[in-house]
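Participant: Quick one, fold the following:
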Amino acid sequence: MGHALSVAATMPDFIRTSDDTSLFYRDWGTGKPVVFVASWVMPSESWSYQMAALAEQGFRCVAYDRRGHGRSSDPGRGYDFDTLADDLAAVLDTLDLRDVTLVGFSMGGAEIVRYVTRHGTARVGRLVSIAPTTPLVMRRPDNPHGFDEAVLEDLHRAFQQDFPLWVEENARPFVLPETSQATVEWVKSMALGTSLKAVLDCHRMLVREDFREELKTIDLPVLVIQGNADISSPIDLAGRPTADLIPGARLEIYQGAPHGLFITHRERLNRDLAAFAAS
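Facilitator: Predicted coordinates:
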């Protein structure tokens, strides 16, 4: 057993966390580092279009599979924002990355916020939150735009009963009507590579976590990007209040863009990311 662990610890393209979880990562290009954190049920592969484009423009692009996602190990634990932020810290520390542009999509936008508030800004120069789930998904008396708890619990039960069916029914609304069926199949295949334990635990956590006070403490340049046709994380629930709460944050609204704008609006997104990361 000891020999197996020592071999695994030195495997290329994997980073070992403090609780002995192996995180698969991609590292493309050279230059200023841009680190990508994917959404719930999406692996690092989902950033392919952004990483390929920015690597060609002189950036070092790093993305990793969250625990229980993609090729990373499936420990059945650690699906809380503190642990996930510590996993991100393990990536930045192991690769010794500095002046990083942290890019988070959907749930990943919450992870990069927790990283900064938990680990500080010594390695980070700026943040980009795309179609975020911050500041708070669940409806409360002081969060009237949120989703009712009963609706979210129904969704959770649907994952437990037939997650592949849920993915099948929701892959097309994630993109645009003109998006190719081949791309929709790619999105479904990535989602179905996620551990069901990670699917359930991450979802139950992300809809309840309240980031409103944390967002107010961020002292970095921040770009928030969201489509106004996002039904998964509506802009008045997420993008707009996130930008309003972060001092000095800039909100870019993509007209007609759905939740999966990293696919549907990738050329504009890649331009915006490159310009912001170079600033």
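
Participant: C-alpha from now on. contacts and neighbour counts both.
Facilitator: Will do.

Participant: tell me the contacts of R71?
Facilitator: In this structure, R71 makes contact with L23, F24, D65, judged by C-alpha atoms under 8 Å, 6 or more residues apart in numbering.

Participant: roughly how far apart are V137 and Y115?
Facilitator: Plainly put, V137 is 19 Å away from Y115 if you go by C-alpha to C-alpha, to the nearest Å.

Participant: Show me which of those two is the more surrounded one.
Facilitator: Counting neighbours by other C-alpha atoms under 10 Å for V137 and for Y115 shows that V137 has the greater number, 25 against 22.

Participant: Scan the protein for its longest helix.
Facilitator: In the chain, with assignment by DSSP state H, the single longest helix is helix 149-174.

Participant: After that helix, which helix or strand is next?
Facilitator: helix 181-191 (DSSP states H and E).

Participant: and that next one, which residues are buried?
Facilitator: V184, V187, K188, M190, A191 (16 or more other C-alpha atoms under 10 Å).

Participant: Can you work out which other helices and strands pack against that helix?
Facilitator: Contacts defined by 3 or more C-alpha pairs under 8 Å, 6 or more residues apart in numbering; DSSP states H and E place helix 181-191 against helix 149-174.

Participant: Could you also give me the structure for this next sequence, so I can compare it with the first?
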Amino acid sequence: MPGTDLTMTTSDGVRIVYDDEGGGSTFLLVHGYDGLRGHWEFQREALLAAGHRVVALDQRGHWASDKPSHGLRMVRLGQDLRELIDLLDLDDVTLVAHSMGVSASLAMFSISGVAPVRRFVAIEQSPKLTNDEHWSWGAQGLGWDNVYDIAYMRAVLGQPELEPPMPEGAAMGMTEETFDHDKVSPLRLDHLVADWRDVLPRISVPTWVVTGRLSPYYDVGGMEWFAAEVPDGRLTVFERSGHSPHVTEAHDFNRQLLDFVDANR
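Facilitator: Below is the predicted model of the structure:
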């Protein structure tokens, strides 16, 4: 039954809250760390107006969904996505993910394959965040020497001061009053140390990688690498955006998103 503030219970007993609105081909929207399903408001409006079905969830530990002490790892978030897809019997899915939501999607692909996702949009996320002597396309300034400090919020990730101002009405994420970083820190650590690079060559659907020229976290070269590793990948750099091009340049992003879907039916 379509609606808002719907719930499912995962196989490990966690209540996930989601919205399921509209009709037509399905867009599944997956937010990032400390985000919420309201983060996609600019896309929701445009996609519903274009006659599509929009499904968006609060991932476990976030906003209205349960905040358990178990299952705080990326593979479990990937399984949550799979269980929501199965519950709703989704088909012909365009999966649009931002930041940590990209990693959750890659976790799902790794565990149970890509279908029924037919198109994948990966916004501002490296497949491996922690840099080392063999990898330099992770999050800026993140290495094995400081990963625990960053995971437990004792140090700052990247250069957030570079992020351009957000437009009015943007629901960027949860506040300190509504998000318990300490409780969710195991998830943040697991996210920072995960490595999904081996998944990229196995993504068998058209993939649109999106980044911002002013990203406080990632170098454009790393996003170029991501797109090149996927068999049918392509990259767009939004010149006036940082970590959230779909918010900062929402109108242009939405136009290109619909064009991407139309070109890959």
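
Participant: hmm, back to that, counting only strands, which of the contacts of R71 of the first structure make the cut?
Facilitator: Judged by DSSP state E, the contacts of R71 of the first structure include L23, F24 as members of strands.

Participant: Nearest to D87 of the first structure among the contacts of R71 of the first structure?
Facilitator: Nearest to D87 of the first structure out of the contacts of R71 of the first structure is L23 (C-alpha to C-alpha; 8.1 Å).

Participant: Enumerate every residue touching the closest one.
Facilitator: Applying C-alpha under 8 Å, 6+ apart to L23 of the first structure gives the contacts F14, I15, R16, T17, Y64, D65, R66, R67, R71, S72, S73.

Participant: Quick check: closest non-adjacent residue to it.
Facilitator: S72 (4.5 Å; C-alpha to C-alpha, 6 or more residues apart in numbering).

Participant: tell me which element that neighbour falls in.
Facilitator: Of the helices and strands defined by DSSP H and E, none includes S72 of the first structure.

Participant: re earlier: so which of the contacts of L23 of the first structure is the closest to A4 of the first structure?
Facilitator: Nearest to A4 of the first structure among the contacts of L23 of the first structure is R16, at 13.5 Å by C-alpha to C-alpha.

Participant: Need the contacts of R71 of the first structure in CSV (columns: distance to V100 of the first structure).
Facilitator: Compiled in CSV, the contacts of R71 of the first structure are given as follows (distance: C-alpha to C-alpha, whole Å):
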residue, distance to V100 of the first structure
L23, 19
F24, 19
D65, 18
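
Participant: What does the residue nearest to L23 of the first structure correspond to in the second structure?
Facilitator: Using TM-score structural alignment, the partner of S72 of the first structure in the second structure is S65.

Participant: ok, now L251 of the first structure?
Facilitator: Counting by TM-score structural alignment, L251 of the first structure lines up with L235 in the second structure.

Participant: Surely its match is in a helix?
Facilitator: No. Secondary structure of L235 of the second structure (DSSP: H, G, I helix; E, B strand; the rest coil): strand, not part of a helix.

Participant: quick one: what helix or strand has the closest residue to it other than its chain neighbours in it?
Facilitator: Among residues not flanking L235 of the second structure along the chain, V209 sits closest, at 4.7 Å (C-alpha to C-alpha, 6+ apart). Using DSSP H and E, V209 of the second structure falls within strand 207-212.

Participant: now do T101 of the first structure
Facilitator: Element membership of T101 of the first structure [criterion: DSSP H and E] is strand 100-105.

Participant: What is the corresponding segment of the second structure for that strand?
Facilitator: Using TM-score structural alignment, strand 100-105 of the first structure pairs with 93-98 in the second structure.
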